[in-house]
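Undergrad: Could you look at this predicted model? Sequence included:
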Amino acid sequence: MGDLRSLPVPDGLEGERLDAALARLFGFSRTLAAELISAGDVQVDGASAVKSDRVHAGAWLDVVIPPPPTMPVPVAEPVPGMRVLYEDDDIIVVDKPIGVAAHPTLGWTGPTVLGGLLGAGHRVATSGAAERQGIVHRLDANTTGVMVVAKSEVAYSRLKRAFKERTVEKHYHALVQGHPDPLRGTVDAPIDRHPSGDGRFAVVAGGKPSITHYDTIEAFRAASLLDVKLETGRTHQIRVHMSALRHPCVGDLAYGADPTLAARLGVTRQWLHAVSLGFEHPTGGERVTFTSDYPDQLGASLDKVRAES
């Protein structure tokens, strides 16, 4: 049973749909708001309602707020295919394979980088929430490549600061549909959760500032291979920005990619790979850079699109 919250609809939400009004009032996703309404946990002026009802300023809302979900803890078991590229007393750098999340999250039951490191006997920093200990940045589950994890507490705090202050150099390669015009450019467009509440992100006015620099490495008949440098690190940033340019990553069906092209090239995920990561070593102070080769599927699809051209 959750907590009952009662309050009037503010003037600024006059005429909004009930699910959208709840999302704005309580910071819910639209999906959760709709679930609460259909479960009968929301009343407007003492009566049940449906999510598409329009609310009026001053109407009285009674909402049963569900208790916060308990976050899953990392399952400590080795992750097949995850290679350690470098390790010392402060950091461990891994080459993350496909289908592995950085750390446990609600709704993710698959393997994680954190669980894989713990399962292989590596020590990681205990700073941060229990389910994210040592994690200073993330890659999407289906984005492969270089990722650094903090082992010491001093490395955790210094690397977190380096990512926040944008002194880390993150380079990705992305195979995108078509040919971006211009061939080299910058996308400066704010990102937030997609209004649909389906887990995607989108360019949204008032979202978090997000900056992506890209440069064409090679142009093919159907696609272009880009070098992408991230200035900020928003969730799905490259995927969202490329989709906004109408040049989604090949295979990225969630963001508008052509399934026919993906199938022809044998791509079953977004064609996006973190090729290099450069930063100041948190205790040594020297600049270090780590690189990762393309996984087999991405390399093979690149050969195919090159041969077609």
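TA: Alright, I've got the coordinates.
Undergrad: CA atoms for contacts and neighbours, from now on please.
TA: Noted.
Undergrad: Centroid-nearest residue for the protein?
TA: Nearest to the mean C-alpha position of the chain, by C-alpha atoms, centre = their mean, lies Thr235 at 2.9 Å.
Undergrad: I figured that one hits Val203, correct?
TA: No. If you go by C-alpha atoms under 8 Å, Thr235 and Val203 don't touch, sitting 11.7 Å apart.
Undergrad: burial of Gly178, as a residue count?
TA: 18 (other C-alpha atoms under 10 Å).
Undergrad: Quick one: the helices in this structure, in order.
TA: Applying DSSP state H to the chain gives helices spanning 18-26, 30-38, 113-119, 153-164, 237-244, 259-265, 296-308.
Undergrad: Comparison target below:
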Amino acid sequence: MRPPFTYAPPTAPIAVLYRDDDLLFVDKPAGLLSVPGRLLEHRDCLLTRLQGDDPAVLLVHRLDMDTSGVMVFARTPAAQKTLNWQFEQRSTRKTYLAEVTGHPACNSGTVTAPLMRDWPNRPLQKIDAAGKPSQTDWRVIRRAAETSFVELTPITGRSHQLRVHMAGIGHAIVGDLFYADAAVAGLSDRLHLHAAELTCVHPETQQPLTVTAPCDFIAP
């Protein structure tokens, strides 16, 4: 059973990773909504905080509230249109880091389980043959005593995709209150899922631009 939702976002300043006339990359902290929620008490979010400092900031994509890491925002309507097209065409490249329970039998693999909304339990998603095609590539980068650290590359961008796919193969993400059992969820007070790297084509220079964000749950 899902725990009741209590929104208590972090208050520390948002770290800017890269900024120019067209783009703004920031490091979203875990626990902060990307966009405003429906309720008044859920209006505080990354987008409104950034727009408070720079009204030109425009939304391009989202990260789950519990996920930390790199997000890109546009600073002009033209840049927003270009970036939206890149995300729609899946020409951006996103790399995530996660800590999962247990030890995968192989050092790498691909999950292709289709996903759909779990309507009675929304906003949860579920694996279902009638769902949308979904693909996640994964690679083990380190094995600890009871957990493994993995690099995740989503080929598609379904809601909660990485969380559902890893739980679906028996290696739920540490701290996941939605898809892990209570023992795994309780291993940390945050979800151990981090958007470590994002690559897109700069809308003006037409050159690839890669921005990274440090991960606080994996030691160097």
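TA: Yes, it's here. Model, not experiment: these values are computed from the prediction.
Undergrad: Now the TM-score, please.
TA: The TM-score (TM-score structural alignment, normalised by the length of structure 2) is 0.88; 210 aligned residues with a C-alpha RMSD of 2.0 Å.
Undergrad: re earlier: which residues do Thr235 and Val203 of structure 1 both contact?
TA: Taking C-alpha atoms under 8 Å, 6 or more residues apart in numbering as the criterion, Thr235 of structure 1 and Val203 do not both touch any residue.
Undergrad: List the contacts of the equivalent of Ala167 of structure 2 over in structure 1.
TA: For Ala167 of structure 2, the aligned residue in structure 1 is Ser243 (criterion: TM-score structural alignment). Each residue near Ser243 of structure 1 by C-alpha under 8 Å, 6+ apart is listed here: 249, 255-256.
Undergrad: Between those, identify the one with the most neighbours.
TA: Cys249 (31 neighbours).
Undergrad: Give the full set of residues in contact with that residue.
TA: Taking C-alpha under 8 Å, 6+ apart, one finds 174-177, 239, 242-243, 257, 270-272 in contact with Cys249 of structure 1.
Undergrad: Setting aside sequence neighbours, what's the nearest residue to it?
TA: Distance criterion C-alpha to C-alpha, 6 or more residues apart in numbering; nearest residue to Cys249 of structure 1, sequence neighbours excluded, is Val176 at 4.2 Å.
Undergrad: Quick one: residues contacting the one you found.
TA: Counted by C-alpha under 8 Å, 6+ apart, Val176 of structure 1 has contacts 223-226, 242, 247-250, 271.
Undergrad: To which residue of structure 2 is it aligned?
TA: Val176 of structure 1 maps onto Val100 in structure 2, by TM-score structural alignment.
Undergrad: and the gap between that match and Glu41 of structure 2?
TA: Distance check for Val100 of structure 2 against Glu41 of structure 2: by C-alpha to C-alpha, to the nearest Å, it reads 32 Å.
Undergrad: What does Gly143 of structure 2 correspond to in structure 1?
TA: To be clear, residue 143 of structure 2 is Arg; Gly isn't right here. Using TM-score structural alignment, Arg143 of structure 2 lines up with Ala219 in structure 1.
Undergrad: And for Pro114 of structure 2?
TA: Checking TM-score structural alignment: Pro114 of structure 2 goes with Pro190.
Undergrad: With Ser91 of structure 2 instead?
TA: Match for Ser91 of structure 2 (TM-score structural alignment): Thr167.
Undergrad: what residues are up against its match?
TA: Phe279.
Undergrad: Enumerate every residue touching Gly110 of structure 1.
TA: Per C-alpha under 8 Å, 6+ apart, neighbours of Gly110 of structure 1: 99-101.
Undergrad: Most distant residue from the centre of structure 2?
TA: No residue in structure 2 sits farther from the centre than Thr205, which is 26.5 Å out by C-alpha atoms, centre = their mean.
Undergrad: Now for the corresponding residue of structure 1 for that one: which residues touch it?
TA: Using TM-score structural alignment, the equivalent of Thr205 of structure 2 in structure 1 is Gly284. By C-alpha under 8 Å, 6+ apart, the contact set of Gly284 of structure 1 is empty.
Undergrad: on that earlier part again, so how far is Val94 of structure 1 from the residue nearest to the centre of structure 1?
TA: 20 Å.
Undergrad: And the contacts of Cys249 of structure 1, which of them are buried?
TA: 174-177, 239, 242-243, 257, 270-272 (16 or more other C-alpha atoms under 10 Å).
Undergrad: Tell me where the stretch 1-150 of structure 1 has strands.
TA: 3-8, 42-44, 47-48, 60-65, 83-87, 91-96, 144-150 (DSSP state E, counting those that start in this stretch).
Undergrad: Return the most buried member of these.
TA: Across the strands of the stretch 1-150 of structure 1, averaging neighbours per residue (mean count of other C-alpha atoms under 10 Å) puts strand 144-150 on top, at a mean of 27.
Undergrad: between the contacts of Gly110 of structure 1, which is closest to Lys304 of structure 1?
TA: Nearest to Lys304 of structure 1, judged by C-alpha to C-alpha, of the contacts of Gly110 of structure 1 is Gly99 at 23.1 Å.
Undergrad: Show me what the closest one aligns to in structure 2.
TA: Gly99 of structure 1 maps onto Gly31 in structure 2, by TM-score structural alignment.
Undergrad: That match: how many residues sit nearby?
TA: The burial count for Gly31 of structure 2: 18, using other C-alpha under 10 Å.
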